[in-house]
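**Student:** sequence unknown, structure follows:
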């Protein structure tokens, strides 16, 4: 995981508790990283269709997605 943080300019998380966990575990590595909390409850099943729609919508506000979401 720390290797991914090393090259990331932007880190997106679903909940505030995920931001806290990142800071606890990788605090020193995050000083120049932009962390965005999407405020999506982490109570969906893996690959849930509704979650995927929410993620596409939320993430596309921060980065250009290489998929057709129409």
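**Tutor:** Okay, I see it. A quick note: this is a predicted structure, and the numbers were derived from the prediction, not measured.
**Student:** from now on I want contacts and neighbour counts done on CA atoms only, so please keep to that.
**Tutor:** Fine.
**Student:** quick one, helices of this structure?
**Tutor:** According to DSSP state H, the chain carries its helices in the segments 2-7, 16-26, 49-59.
**Student:** comparison target, given below:
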């Protein structure tokens, strides 16, 4: 079973939405976290090592992950979704965007 981590800045809007949207799939395990120190669930070395695929919402999140946890990420695929921080939690437009962009990378 693939382990999928969704990452945004504060883990309050985009990544928790993605986690909730994809949590019903039986073929993957999902988690979400944020790169900022004040994130609701901050990214840890353990989370970075756990993931097989890491979806970041913006390029800056990928940069921060590589700088802080690069050695823990092993062979995880890092994919940038290019989703800006202008959506509310579970915003229908965000859900549609996530479904469209993430489904390209997950079987």
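**Tutor:** Perfect, thanks for sending it. None of the values given here were measured: they were computed from a predicted structure.
**Student:** just to revisit the earlier point, which one, of the helices of the first structure, ends up nearest to residue 33 of the first structure?
**Tutor:** helix 2-7 (8.4 Å; Cα to Cα).
**Student:** aligned to residue 103 of the second structure, what sits in the first structure?
**Tutor:** Matched to the first structure by TM-score structural alignment, residue 103 of the second structure sits across from residue 60.
**Student:** from residue 47 of the first structure, how far out is its match?
**Tutor:** Remark: distance between residue 60 of the first structure and residue 47 of the first structure (Cα to Cα, to the nearest Å) = 18 Å.
**Student:** more neighbours, the two?
**Tutor:** Neighbours were tallied for residue 60 of the first structure and for residue 47 using other Cα atoms under 10 Å; the higher tally belongs to residue 60 (13 against 8).
**Student:** now for residue 8 of the second structure, how many residues are close by?
**Tutor:** The tally of other residues near residue 8 of the second structure (other Cα under 10 Å) stands at 29.
**Student:** which ones are touching it?
**Tutor:** 14, 15, 33, 34, 35, 56, 57, 58, 61 (Cα atoms under 8 Å, 6 or more residues apart in numbering).
**Student:** now, of these, which are buried?
**Tutor:** 14, 15, 33, 34, 35, 56, 57, 58, 61 (16 or more other Cα atoms under 10 Å).
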